[in-house]
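Novice: Have a look at this prediction, sequence included:
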Amino acid sequence: MSTATPPPVRRYVSQAVGIGFAVALVCGVGGSFVAEDVVGGLGRLLNHDEFALRVLGWCWGGLPFVVLVLAYSQRHRLSQRAKRGFTYTVTAWAASGALLIPGRHTSAEERFGEAYLDSRPLGFGWAAGFMALFATFLVAGLLAVVWRKLTGTVTRQSVTTLNRGLTVLWVLFTVGGLVAALLAPMP
């Protein structure tokens, strides 16, 4: 009896999920040792400019998902090897944001030490980018359930309409996250 090998897409997507968890774990645990140096270095590089740190934070937390959606929309133009490499890179990029999350028994002041003032706008921008994605998934899930209840059966036309609506919703939340990262007052 032979076991069927999964198609290449499934294989590299499942590997990307594993890479994402591994990078998040390493960055989350390792962040307690290097977060102050990394954030301090970024702060010095950007001359401790709050706006630049917010932009960098949003690029760290929100931009990987924008790039992923753009690549997904252009997937027919990418080779299998490019898709695989791209998936691994974007997954590691998104998961590396775990470096900015304080530990369970530590505060942000303890985690970032002297770089705490730089970590605030960087973390705020990261959270604004990531929360836009979270809000999109939450509202999309609720909308899909309500849409299913209202339409009864799923047709090609209803899926196309729902897809267009979800795309507009994603764009609005992403732009809202970027605007919040750049202009919203920090808590």
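Specialist: Done, it's in.

Novice: For the rest of this, base every contact and every neighbour count on C-alpha atoms.
Specialist: Will do.

Novice: Based on its surroundings, how many neighbours for Thr161?
Specialist: Using other C-alpha atoms under 10 Å, Thr161 has 12 neighbouring residues.

Novice: One more: Phe51?
Specialist: When neighbours are counted by other C-alpha under 10 Å, Phe51 comes out with 16.

Novice: Over to Phe137?
Specialist: Around Phe137 there are 15 residues (other C-alpha under 10 Å).

Novice: in what helix or strand does it lie?
Specialist: Per DSSP states H and E: Phe137 is located in helix 116-151.

Novice: try Phe173
Specialist: helix 156-183.

Novice: Phe33 now?
Specialist: According to DSSP H and E, Phe33 maps onto helix 8-45.

Novice: tell me the angle the helix or strand just after that helix makes with helix 8-45.
Specialist: Note on helix 8-45: by DSSP H and E, the next helix or strand toward the C-terminus is helix 50-61. Using axes from the mean of the first three to the mean of the last three C-alpha atoms, to 10 degrees, the direction of helix 50-61 lies 160 degrees away from that of helix 8-45.

Novice: Can you pull out the residues in contact with helix 50-61?
Specialist: Contacts to helix 50-61, defined as C-alpha atoms under 8 Å, 6 or more residues apart in numbering, come from residues 43, 46, 93-94, 97, 118, 121-130, 178, 181-182.

Novice: before we move on, what about stretch 92-99?
Specialist: 19-21, 23-25, 27-31, 35, 60-61, 64-65, 126.

Novice: Put this next to the previous one:
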Amino acid sequence: MRNSPIILLLTVLGRWAKYAPLTAFAVLVLSGVFGDLVVRDVVRWIGDVAGTDELVLRAAGWAWMGGPLVVMTVAFVVRRRLSSPVKAVLTYVMSAVAASSSMLLGHRGDGGREKRFGDVQHLATPLGYGWAAAVLSVIATVVLGLIVLLIVIKVAGKPLPTATQVQVGYGLGGLWIVLLAVSLWLGLTGPLPS
């Protein structure tokens, strides 16, 4: 069991965990720049698997970005029970999956989304809407988190006491969960752009 390939992979990834944000950024850029080459096939495949039901496509779009966020939130809550290699693997895989969803961004040239998605535009619209709702929760969490941290640092002073750090961490975790739930609701029930 000591030389198991999974254990070796976990050990190797655990050593490189500090580079996970760089990996996610690289996947984000590559998916955004070269996503045009594969995005139609990916959207068509999602449509084949999920069907053409708008609600299912919205949920799949939200899950592409929101699913990794939920996994990372759960991992953050139970972080003391997870080993370092498991945390590293979760960080790598989930950040890469979330970053790969940048393929759904609209085309930056003439023709817009119609040119980028072509015959799968009817599938890409609900997928993109669900994805955008999940991204909105990330942006709202970052903005509100920065505001909360600035206020707490102003009130409690620097460096923050350990008890204050724990309370702020739980508060921000709860805020993230609420914002993810709101974004899921918005992604599933909000009106699609016409």
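Specialist: Great, that's in hand. As the structure is a prediction and not an experimental result, all values here were calculated from the model.

Novice: Just the buried residues of the contacts of stretch 92-99 of structure 1.
Specialist: The neighbour-count test (16 or more other C-alpha atoms under 10 Å) marks 19-21, 23-25, 27-29, 31, 35, 60-61, 64-65, 126 as buried among the contacts of stretch 92-99 of structure 1.

Novice: How about the contacts made by the corresponding residue of structure 2 for Gly62 of structure 1?
Specialist: Mapped onto structure 2 by TM-score structural alignment, Gly62 of structure 1 lines up with Gly66. By C-alpha under 8 Å, 6+ apart, the contact list for Gly66 of structure 2 reads Ala98, Trp131, Ala134, Val135, Leu180.

Novice: Could you export these to TSV, including columns for distance to Arg58 of structure 2?
Specialist: Listed next are the contacts of Gly66 of structure 2 as TSV, based on distance: C-alpha to C-alpha, whole Å:
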residue	distance to Arg58 of structure 2
Ala98	16
Trp131	8
Ala134	11
Val135	13
Leu180	14
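
Novice: Which of the residues you listed sits closest to Arg108 of structure 2?
Specialist: Ranked by distance to Arg108 of structure 2 (C-alpha to C-alpha), the contacts of Gly66 of structure 2 are led by Trp131 at 18.0 Å.

Novice: which residues touch the counterpart of the closest one in structure 1?
Specialist: Alignment note: Trp131 of structure 2 maps to Trp126 in structure 1; criterion TM-score structural alignment. For Trp126 of structure 1, the contact set (C-alpha under 8 Å, 6+ apart) comprises Arg54, Leu56, Gly57, Trp58, Cys59, Trp60, Gly61, Gly62, Gly97, Ala181.

Novice: now with 6 Å?
Specialist: Listed by C-alpha atoms under 6 Å, 6 or more residues apart in numbering, the contact set of Trp126 of structure 1 reads Gly57, Trp58, Trp60, Gly61.

Novice: Quick check: the farthest pair among those?
Specialist: Gly57 and Gly61 (6.1 Å).

Novice: Which of the three states applies to Gly109 of structure 2?
Specialist: coil (DSSP: H, G, I helix; E, B strand; the rest coil).

Novice: where's the aligned residue in structure 1 for it relative to Ser32 of structure 1, distance?
Specialist: The alignment partner of Gly109 of structure 2 in structure 1, by TM-score structural alignment, is His105. Distance from His105 of structure 1 to Ser32 of structure 1, counting by C-alpha to C-alpha, to the nearest Å: 11 Å.

Novice: which of these two has more neighbours?
Specialist: The neighbour comparison of His105 of structure 1 against Ser32 (other C-alpha under 10 Å) goes to Ser32, with 18 against 6.

Novice: OK, contacts around that one?
Specialist: Arg111.

Novice: Go again with 10 Å.
Specialist: Ser32 of structure 1 makes contacts with Leu99, Leu100, Ile101, Pro102, Gly103, Thr106, Glu110, Arg111, Phe112, as judged by C-alpha atoms under 10 Å, 6 or more residues apart in numbering.

Novice: shouldn't the second one be in contact with Ala108?
Specialist: Translated: Leu100 of structure 1. Yes. With contact defined as C-alpha atoms under 10 Å, Leu100 of structure 1 reaches Ala108; the gap is 8.7 Å.

Novice: Those two - which one has more neighbours?
Specialist: Neighbours were counted for Leu100 of structure 1 and for Ala108 using other C-alpha under 10 Å; Leu100 has more, 26 against 17.
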